[in-house]
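In: Got a predicted structure plus its sequence, pasted below:
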Amino acid sequence: MAARATANPVPEESDEAPRSVRVVLLALMIAMLLAMLDNMIIGTAMPTIVGELGGLEHLSWVVTAYTLATAASTPLWGKVGDMFGRKGVFLASIVIFLIGSALSGMAQDMGQLIGFRTIQGLGAGGLMVGVMAIIGDLIPPRERGKYQGMMAGVMALAMIGGPLVGGTITDHWGWRWSFYINLPLGAVALAMVSTVLHLPKKQRATGTRIDFLGAALLTVGITAIVLVTTWGGTEYAWGSATIVGLGVGGAAALAAFLYVETRASDPIMPLHIFRSRNFTVMSLIGFITGFVMFGAVLYLPIFQQSVQGASATNSGLLLLPMLLAMMLVSLLVGRFTTSTGKYKIFPIVGGALMTVGLFLLSQMDTGTSRLTSGIYMAVLGAGMGFLMQITMLVAQNSVEMKDMGVASSSTTLFRTLGSSFGVAIMGALFTSRVQDEMAANGGSGLTAQTAQLDAASLAKLPEALREAYQHAVAAGTHSAFLVAAAVSVLGFALAFLVKEVALRGAGPAPAPKTAGDDHAKVAETV
């Protein structure tokens, strides 16, 4: 009897297991919503935040500080969860995220906001990794397709509803509520996870310890490189001692990190997973996708509000072509891949569409209509939709089951790093070009006074100054998206290196030929 129960665990719990899993997933999806909503909401609120707090030159750091902290903490959250149990660590990440949200809403200047966003990002690093790791513990890979609808729904809600919610809150309640809105959601997530999530307690293996040295070196390396991309050409000249020193220091820290990981008994990022070509290629494509997506979400609303005259609410709605195309294509690709096991063509098509969409967006100017920009955004969104689920799916399929958590954490890290680099590089180009254009057209005083980027403030300016600023923003947008298109070409080229390896669990499971036939039929109906 015991052997039979082990061989057929699902029927023993009948319908109860799926119901309990769905309840746990609901709690996890709320927590996932917290992390995904944040940058989507803040993107549409940024022009108003800059208008009140000032600091246009630090605009990109509001997002960069968050994504940088998320990236640096992601591997550590995953390792601590493996060692001490996921539930307690996951709850701790939610609490830290909520503390950072409350403090961000109370910020009185741009420096405080950036610091508090760092705290918020530290918590966010544990949210996404915790959700993926817990789902991996609860649901076998073959069964995860049954629950993809819930995750896709959350992604749709965050990406489509986030800009709309952010714009509405900014217009009617003030930008501070863009952060305070996390508090009630977080309280619900804490209550539900505490009460419905039950995982076996982990016993810490004797002699294992956290790879603090590796984590510290990775953090130093990432921070130095992002500072180079953020400050280079704006705060400091590219050839200055500060930029060169940061570049050399960052490269040295990352080299030391690689060395330490080869010697550590329990490395925070085992390097053997990169021996798989598919894993390495998908990690790099994930980096590029993050680079493009978060840069677009931040700088498209600025163009729409400053050049096209949209309100914060309308700029959120105007992102719908990109977000709807991304979600629709992503869902169709996921369903097709699950049913057929085929996926190689999708990164190629996605890379091509993403590059074309970015190039089209780089051609926008002060005369571009909202319909035209909407079509361009839909092309970009379709390209990202082909890549979103495939990168994680193929990366996870490229490693052994024992490395599933590490693979998920590493892929998430690369995508987060991509978003950090994208916002930093596009931000540096955008700000530098706007300042140069304003200086060339006699409007340098506006930039020096940290221009009010929202449409209402621009309407109060003299017509000549307003037009000069709109042309400057259009020029900055052109530079930012043209560089993103060049980066996207690399992703398109990498897609041709993907090998189509059979997906574990793809297609219908073979019917058992033993005495467990009746049990199998029950399992199939669950």
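Out: Perfect, I can see it now.
In: going forward, measure contacts between C-alpha atoms and count neighbours the same way
Out: Fine.
In: Settle this for me: residue 108 is touching residue 53, isn't it.
Out: Yes - Residue 108 lies in contact with residue 53 (C-alpha atoms under 8 Å); the separation is 7.1 Å.
In: quick one, which of these two is more surrounded?
Out: residue 53 (15 against 12; other C-alpha atoms under 10 Å).
In: what's the neighbour count on the closest residue to that one other than its chain neighbours?
Out: Spatial nearest neighbour of residue 53, excluding adjacent residues (C-alpha to C-alpha, 6 or more residues apart in numbering): residue 109 at 5.2 Å. Neighbour count for residue 109, taken as other C-alpha under 10 Å: 14.
In: Please report how far residue 109 lies from residue 58.
Out: Distance, residue 109 to residue 58, by C-alpha to C-alpha, to the nearest Å: 11 Å.
In: And for residue 488?
Out: In terms of C-alpha to C-alpha, residue 488 sits 26 Å off from residue 58.
In: And for residue 227?
Out: Counting by C-alpha to C-alpha - residue 227 and residue 58 are separated by 12 Å.
In: Ok, residue 74 next?
Out: 24 Å.
In: higher neighbour count, those two?
Out: Legend: neighbour count by other C-alpha under 10 Å for residue 74 and residue 58, higher for residue 74 (27 against 19).
In: Use this one as the comparison:
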Amino acid sequence: MTATPTPAETAEAGGRMNHREVVQALSGLMLGMFVSVLASTVVANALPTIIAELGGSQSVYTWIVTTELLAMTATVPLWGKMADLYSKKLLIQLSLALFVLGSLIAGLAPNVEILLVSRIAQGVGAGGMSALAMIVMAAMIPPRELGRYSGMFGAVFGVATIAGPLIGGVLVDTSWLGWRWCFLIGVPFSLAAIALLQRTLHLPVTRREVRIDWLGALLITAGVSTLLIWSTLAGQHFAWASAQTAGFVAGGVLLLALAVWVESRAAEPIVPLGIFRHRTVTLSIIASVLVGVAMFGGTVFLSQYFQISLGKSPTVAGLMSLPMILGLLVSSTVAGQLITKYGRWKMYLVAGAVVMTGGMLLLSTIGADTSVPLISVYMAVLGVGVGMLMQNLVLAAQNDVPAAELGATTSALTFFRSMGGSIGVSALGAVLADRVTSLFTERFGAAASGGTAQVPDPGSLPPEALAVIRDIYGTATAHLFLIGAPIAFLAVVAVLFIKEKPLSTLSGDERAAREQAATAPH
């Protein structure tokens, strides 16, 4: 094949992009990934201020996180399917444009209702970035060379995760900026990413006949959303054991049962049921859901605890999240290197699940008077456990399936982990709201609590009331981790039953070629 002068012509001719062209294209991709990860973390330290200013309740606090997670989770498989039909470049720019729209609406939101709608748009855009980044990388780079570039994405993810809470805290504490800039800050970066991708990303549009399972996606989203709405409202607007509970649960379960039936008959299902034939995959998915529930459900409310219970500023609250993130990055890196060196992986899954459970139990002892160094140690323990567990569950599942099922297995694990996060934030958020409301009623009387858990603004409270409220939020947050610990322990049980299988030394393409040769007629 004759080489041609420009990257666009090279791609169209089917040639491989050279190293310089790949790095240029990745710059726009990594900028987009940075923005989408930043959106999830930058808002954490701003939420107490946002909710206090817009007059939201503890349930609304939960839903500002959950709506983005759910929208992202539900749309990840759809973006992946559309990448087989349409231009990957156009789709990734469209996902960034949706993210810009959501960010602008969020930054200008006059009330919590508009803010929730904007978070859905942000979630759909972030779902596109999550799904398409790896697809675009695979389209540009052969598997043998993928490692040298994927490290760049790991660094971007780590920096965005660590920088997000810090940036959010500084923006909230800066009087001439404020919390609205936690959303608006992503707009110029997203627009820059769109422009960079337009100039540098040149991929051929290869179409194949696919059918998008819209009905399956709709039923899965509707079923999970029904259960999430129930877990948010129960205990606040109606009793846990009530006719409303029965209606919500029955409706959610029925929708999910219909989703399973539709998926079993779909030509290209959103979640291929065939992958559940493999015991390791099934157990890895179960453990991923539990990791999502425990990690997202527990940690998303820590920033609120730092600011309300410990009286820290948003900037300091951002700094206090570093021990957990550093623990996660160090343990995942070290475990990955040891697995590569020795080829053994199950021990890290079991150790990670045990340490994660221990971290949840340690955090169940916190209160309004717990010292910052002690909390930092507890958070680092939780981060170490999650770091050993999260990525290695994907490794275990990928190693167990044929090459043809690698994509479906990886996307299913991502899908269920995000779904677990959505469920965890919603369900444990409801537990927190219920506990806060009951403690308010106990300390201030039913009239003072008003039957709802309004998130207070610590700066506007008299010292006597502030001391009681700090104690309430400390007690309620500890209760949250106490509920999360047995959920985390179920992950220990799941990984114990995973059978260790020697790691394959072949790439996905090499495995596929060998499998095709084995099944070809002789």
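Out: That came in fine, so what should we check first? As the structure is a prediction and not an experimental result, all values here were calculated from the model.
In: Please say which position in structure 2 the residue nearest to residue 53 of structure 1 maps to.
Out: Per TM-score structural alignment, the equivalent position to residue 109 of structure 1 in structure 2 is residue 111.
In: I figured that match was touching residue 51, is that so?
Out: No - with contact defined as C-alpha under 8 Å, residue 111 of structure 2 does not reach residue 51; the gap is 9.5 Å.
In: which residues does residue 500 of structure 2 contact?
Out: For residue 500 of structure 2, the contacting residues are 344-346, by C-alpha atoms under 8 Å, 6 or more residues apart in numbering.
In: can you put those residues in TSV and add neighbour count and distance to residue 404 of structure 2?
Out: Formatted as TSV, the contacts of residue 500 of structure 2 follow (neighbours: other C-alpha atoms under 10 Å; distance: C-alpha to C-alpha, whole Å):
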residue	neighbour count	distance to residue 404 of structure 2
344	14	24
345	22	23
346	20	24
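In: Which of those fall within helices?
Out: When DSSP state H is applied, the contacts of residue 500 of structure 2 are split such that residue 346 fall in helices.
In: Distance to residue 514 of structure 2 for the contacts of residue 500 of structure 2 - can I get that in CSV?
Out: Output for the contacts of residue 500 of structure 2, formatted as CSV (distance: C-alpha to C-alpha, whole Å):
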residue, distance to residue 514 of structure 2
344, 24
345, 24
346, 26
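In: which one of the contacts of residue 500 of structure 2 sits closest to residue 241 of structure 2?
Out: Of all the contacts of residue 500 of structure 2, residue 241 of structure 2 sits closest to residue 346, with 40.4 Å by C-alpha to C-alpha.
In: The closest one pairs with which position in structure 1?
Out: Aligned partner of residue 346 of structure 2 by TM-score structural alignment: residue 344.
In: Could you tell me how far the nearest residue to its match once chain neighbours are set aside is located from residue 403 of structure 1?
Out: Nearest in space to residue 344 of structure 1, with sequence neighbours left out and distances taken as C-alpha to C-alpha, 6+ apart, is residue 500 at 5.7 Å. Noted for residue 500 of structure 1: a distance of 20 Å to residue 403 of structure 1, by C-alpha to C-alpha.
In: One more: residue 474 of structure 1?
Out: Per C-alpha to C-alpha, residue 474 of structure 1 is found 46 Å from residue 403 of structure 1.
In: neighbour-wise, which of those two wins?
Out: Shown here are residue 474 of structure 1 and residue 403; by other C-alpha under 10 Å, residue 474 has more neighbours (29 against 15).
In: doesn't that one fall inside a helix?
Out: Yes - Residue 474 of structure 1 sits within a helix when classified using DSSP: H, G, I helix; E, B strand; the rest coil.
In: For it, which residues are in contact?
Out: By C-alpha under 8 Å, 6+ apart, residue 474 of structure 1 lies in contact with 303, 307, 364-366.
In: can you do 7 Å?
Out: By C-alpha atoms under 7 Å, 6 or more residues apart in numbering, the residues touching residue 474 of structure 1 are 303, 364-366.
In: need the helices for the stretch 151-300 of structure 2, in chain order.
Out: Here the stretch 151-300 of structure 2 has its helices, by DSSP state H, counting those that start in this stretch, at 181-184, 186-200, 214-233, 243-265, 279-299.
In: any idea which of those helices is most buried?
Out: For these, average neighbour numbers computed from mean count of other C-alpha atoms under 10 Å are highest in helix 279-299, which has a mean of 25.
In: Figure out how far it is from the centre of its chain.
Out: 12 Å (C-alpha atoms, centre = their mean, to the nearest Å).
In: just checking, what packs against that helix?
Out: For helix 279-299 of structure 2, the packing partners by 3 or more C-alpha pairs under 7 Å, 6 or more residues apart in numbering; DSSP states H and E come out as helix 372-400, helix 406-444, helix 463-496.
In: in structure 1, what residues pair with the shortest one?
Out: The alignment of helix 372-400 of structure 2 onto structure 1 (TM-score structural alignment) covers residues 370-398.
In: buried sites along the matching stretch?
Out: Going by neighbour count (16 or more other C-alpha atoms under 10 Å), the buried part of stretch 370-398 of structure 1 is 373-398.
In: Stretch 165-180 of structure 2 too?
Out: 165-173, 178-180.
In: Grab the nearest non-local neighbour of residue 224 of structure 2.
Out: residue 252 (6.5 Å).
In: What residues does the aligned partner of that neighbour in structure 1 make contact with?
Out: With TM-score structural alignment as the criterion, residue 252 of structure 2 lines up with residue 250 in structure 1. The contact partners of residue 250 of structure 1, by C-alpha under 7 Å, 6+ apart, come to 220-222, 224-225.
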